[in-house]
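Visitor: predicted model and sequence below, questions to follow.
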Amino acid sequence: MSEAVETPAELAKALEDTGYLADDGLATAAYLALRMNRPLFCEGEPGTGKTALAQALAQVLDAELVRLQCHEGIDASQALYDWDFPRQLLHLRALEAAAGHERLDADTVEASLYDQRFLIARPVLRALRGAKRSVLLIDEVDRADDEFEAFLLEVLTEHAVTIPEVGEVRAEIPPLVVLTSNRTREVHDALKRRCLYLWLDHPDVTREIAILRSRLPGVPERLAGRVAAAVRRMRGMELLKPPGVAESLDWAQALHLLGADDLDVDTAAASLGAVLKYREDADRVRAQLDAVLA
């Protein structure tokens, strides 16, 4: 961590300089994760800034952001490493050609085939082998299965993995690990116990206005306020996909490009595709636009 960042307040300021506005609770949790060298488990609804936090922390630390996107069926090999089989095959043919009619030593050939130059490092291995500290983002871990969680336990505890053909790879500088979950299922307690926990909620109207003004400085303050208030009301409507901060930004930018400096029913109805992603949600909001824009 930068020597200049010595308190949660200083970290909040450093995050703000990247365009990420953190409240006291978030800044404190991120600061402690850095100082205690503990993974940070970020849980919350989609669009609350979990992934963006990891990106902002990487900027603050001047670190490489290494992202592992989890999905159903992901396994350890997709997270750790693979062997470059086409290159290994070419290498083997080159050895055979060079040897001619001489018999190749099997052990020597095998050792040369499993040299690290043929090793394809996937995100977890890249983060462990980095020459400087990296930020390892394990995104949407709730999409993975129990077996993959068990694999992560070892990585998070030991900051090391074992590759049978190479041996143990242990991080000289452990990465800052940020795990995110949209809570589509409960992640096991064993994984959470190894992390510091942070729940991210949608920002209140005042903070959302600040985010819009920070990320879109050309958007008029009145328009930013109207967008933030309207989006806040949409989130209370039990939509299939309530809009997140990213959708607020898209909507405000779209309205600004349309030349709007305020939000009226006609302009809102015409631009709902920037903020709502399901037809059913758009229909529901259109039917109540007067109340949404009140």
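Guide: Arrived safely. Numbering: from 1, shown residues only.
Visitor: all contacts plus neighbour counts: C-alpha atoms, from now on.
Guide: Fine.
Visitor: mind listing the helices for the stretch 101-250 of the chain?
Guide: 106-113, 123-129, 146-158, 189-193, 205-215, 221-235, 245-257 (DSSP state H, counting those that start in this stretch).
Visitor: among those, which is the most enclosed?
Guide: helix 123-129 (a mean of 23; mean count of other CA atoms under 10 Å).
Visitor: ok, back up a step: any chance of the helices of the stretch 101-250 of the chain in CSV, plus distance to K277?
Guide: Formatted as CSV, these follow (distance: least, CA to CA, whole Å):
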stretch, distance to K277
helix 106-113, 49
helix 123-129, 30
helix 146-158, 31
helix 189-193, 31
helix 205-215, 20
helix 221-235, 13
helix 245-257, 9
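Visitor: what about versus this one:
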Amino acid sequence: MRDLPASIDDTVDLLNSARYVADRALATVVFLSLRMGRPLFLEGEAGVGKTEIAKVLADALGRRLIRLQCYEGLDVASAVYEWNYPAQMVEIRLAEASGDIDRERMTSDIFSERFLIKRPLLQALEAPDGLAPVLLIDELDRTDEAFEAFLLEVLSDFQVTVPELETIVAEHPPIVIITSNRTREVHDALKRRCLYHWVGYPDTARELAIVEARAPEAAGDLAQEVVAFVQALRGEDLFKRPGVAETLDWVSALHELDRVALDPATINDTLGVLLKYQDDIARMEGSEAQRLLSQIQAEIKAEANR
């Protein structure tokens, strides 16, 4: 277990300790979220490290990570709680077989906590060890507005109402990280309850630092070429630009292939690690990949001669 950071610099150190290379703006909003007890809403393209923030905080702070993966059609039963109906039916049958059919007592018994199945949002309100968990609500934009509306109670007061029982309030409110890939706009009412930060693609220096932290076995000239190539690739007219996650995957793939430098054939053979749409791959393979490689190699050489 580790105490919450006392400053922005402490937050940077905390993230670095878990090999997350954050810029100061992101470290600032993470620090404020932790100190103010406010949910943190992170938007940005897929693969830029939004989800990783929650994992890193849980690991660095020694807290439980509770993840709610959002999807279309997500409802209360999957996200918050549901009753264990098979077990309730067994309890009813046993009561009937024994002749104990006091309906009021039976109703009270079968709708007790021992028959309650707790899903991620309800689990996040509990802190049996006295430490607030980290709650990750991942890809909220995949759900619908009805579920967003339900989240308002959870994020405003850190409580959930179970009609058959009571309103369950968190004694130690969780650290909440919400992510969105912005496939649709999330309602303002929910955003107002959060601190907001847009997570963009890193610049060359920070992406190189990320690669060196996460894939030290491929550091050096190869890492520099990979980062420069990906940075240039993001400037092309692509359907889906590669994120940092794809950069790390590519570095790992090249390391597995025992490559120490980029060449046109290797790029063409491994474009599927970086790009996930055939139109993008068809656009970039061959002469386009050669053009980008020549461009970045010339830039690296010029920088080295300065």
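Guide: Arrived safely, thanks for sending. Please read all numbers here as calculations on a predicted model, not as lab measurements.
Visitor: contact partners of stretch 33-46 of the first structure?
Guide: Residues from elsewhere that reach stretch 33-46 of the first structure, judged by CA atoms under 8 Å, 6 or more residues apart in numbering: 1, 29-30, 32, 50, 156, 174, 176-183, 192, 194-202, 244.
Visitor: can you do 7 Å?
Guide: With contact meaning CA atoms under 7 Å, 6 or more residues apart in numbering, stretch 33-46 of the first structure is reached by 50, 176-183, 192, 195-201, 244.
Visitor: just the buried ones among the residues you listed, please.
Guide: 50, 176-182, 195-200, 244 (16 or more other CA atoms under 10 Å).
Visitor: in strands, which of the residues you listed appear?
Guide: Among those, the ones falling in strands (DSSP state E) are 176-181, 196-200.
Visitor: on that earlier part again, indicate which one of the helices of the stretch 101-250 of the first structure is closest to L95 of the first structure.
Guide: In terms of CA to CA, the element of those nearest to L95 of the first structure is helix 106-113, at 8.0 Å.
Visitor: tell me how far the residue nearest to the spatial centre of the first structure lies from R93 of the first structure.
Guide: Closest to where the C-alpha atoms of the first structure average out (CA atoms, centre = their mean) is T51, at 3.3 Å. T51 of the first structure is 45 Å from R93 of the first structure, where distance means CA to CA, to the nearest Å.
Visitor: again with D250 of the first structure
Guide: Distance from D250 of the first structure to R93 of the first structure, by CA to CA: 54 Å.
Visitor: same thing with R213 of the first structure?
Guide: With CA to CA as the criterion, R213 of the first structure and R93 of the first structure are 60 Å apart.
Visitor: got it, and D105 of the first structure?
Guide: Using CA to CA, D105 of the first structure is found at 14 Å from R93 of the first structure.
Visitor: circling back to that earlier point, could you dump the ones in strands among the buried ones among the contacts of stretch 33-46 of the first structure to TSV with distance to V285 of the first structure?
Guide: Below are these laid out as TSV (distance: CA to CA, whole Å):
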residue	distance to V285 of the first structure
L176	41
V177	38
V178	35
L179	33
T180	29
S181	27
L196	37
Y197	34
L198	31
W199	27
L200	25
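Visitor: about what we covered before: D105 and R93 of the first structure: which is more packed in?
Guide: Neighbour tally, D105 of the first structure and R93, criterion other CA atoms under 10 Å: the higher count belongs to R93, 12 against 8.
Visitor: buried ones in the helix or strand where the more buried one lies?
Guide: Using DSSP states H and E, R93 of the first structure falls within helix 85-99. The neighbour-count check on helix 85-99 of the first structure (16+ other CA under 10 Å) flags 88, 91-92 as buried.
Visitor: check which element follows the host helix or strand of L68 of the second structure along the chain.
Guide: Element membership for L68 of the second structure (DSSP H and E) is strand 65-69. Downstream of strand 65-69 of the second structure, the next assigned helix or strand under DSSP H and E is helix 76-79.
Visitor: helices or strands up against that following helix?
Guide: Helix 76-79 of the second structure sits against no helix or strand, with contacts defined as 3 or more CA pairs under 7 Å, 6 or more residues apart in numbering; DSSP states H and E.
Visitor: related to what we said a few turns ago, can you tell me how far the residue nearest to the centre of the first structure sits from R67 of the first structure?
Guide: Going from T51 of the first structure to R67 of the first structure by CA to CA gives 10 Å.
Visitor: then D24 of the first structure?
Guide: Note on D24 of the first structure: its distance to R67 of the first structure, by CA to CA, is 26 Å.
Visitor: between the two, which one's more packed in?
Guide: Shown here are D24 of the first structure and R67; by other CA under 10 Å, R67 has more neighbours (22 against 12).
Visitor: the more buried one touches I138, doesn't it?
Guide: Yes - judged on CA atoms under 7 Å, R67 of the first structure makes contact with I138 at a distance of 6.2 Å.
Visitor: one step back: go through the buried residues of helix 85-99 of the first structure and say which is closest to D266 of the first structure.
Guide: Nearest member of the buried residues of helix 85-99 of the first structure to D266 of the first structure, counting by CA to CA, is Q88, at 61.9 Å.
Visitor: residue in the second structure matching R129 of the first structure?
Guide: The alignment partner of R129 of the first structure in the second structure, by TM-score structural alignment, is E126.
Visitor: show the contacting residues for that match.
Guide: E126 of the second structure touches A170, counting by CA under 7 Å, 6+ apart.
Visitor: same thing with Y71 of the second structure?
Guide: Counted by CA under 7 Å, 6+ apart, Y71 of the second structure has contacts 142-143.
Visitor: how about 10 Å then?
Guide: 138-144 (CA atoms under 10 Å, 6 or more residues apart in numbering).
Visitor: what does A268 of the first structure give?
Guide: Taking CA under 10 Å, 6+ apart as the contact definition, A268 of the first structure lies against 227, 230, 251, 255, 260, 262, 274-275, 285-286, 289, 292-293.
Visitor: then L255 of the first structure?
Guide: L255 of the first structure makes contact with 219, 223-224, 227, 249, 261-263, 267-268, 270-272, 274, according to CA under 10 Å, 6+ apart.
Visitor: let me know the closest of those to E165 of the first structure.
Guide: Looking across the contacts of L255 of the first structure and measuring by CA to CA, the closest to E165 of the first structure is L249, at 48.0 Å.
Visitor: look up the closest residue to the closest one, ignoring the ones flanking it.
Guide: L212 (6.2 Å; CA to CA, 6 or more residues apart in numbering).
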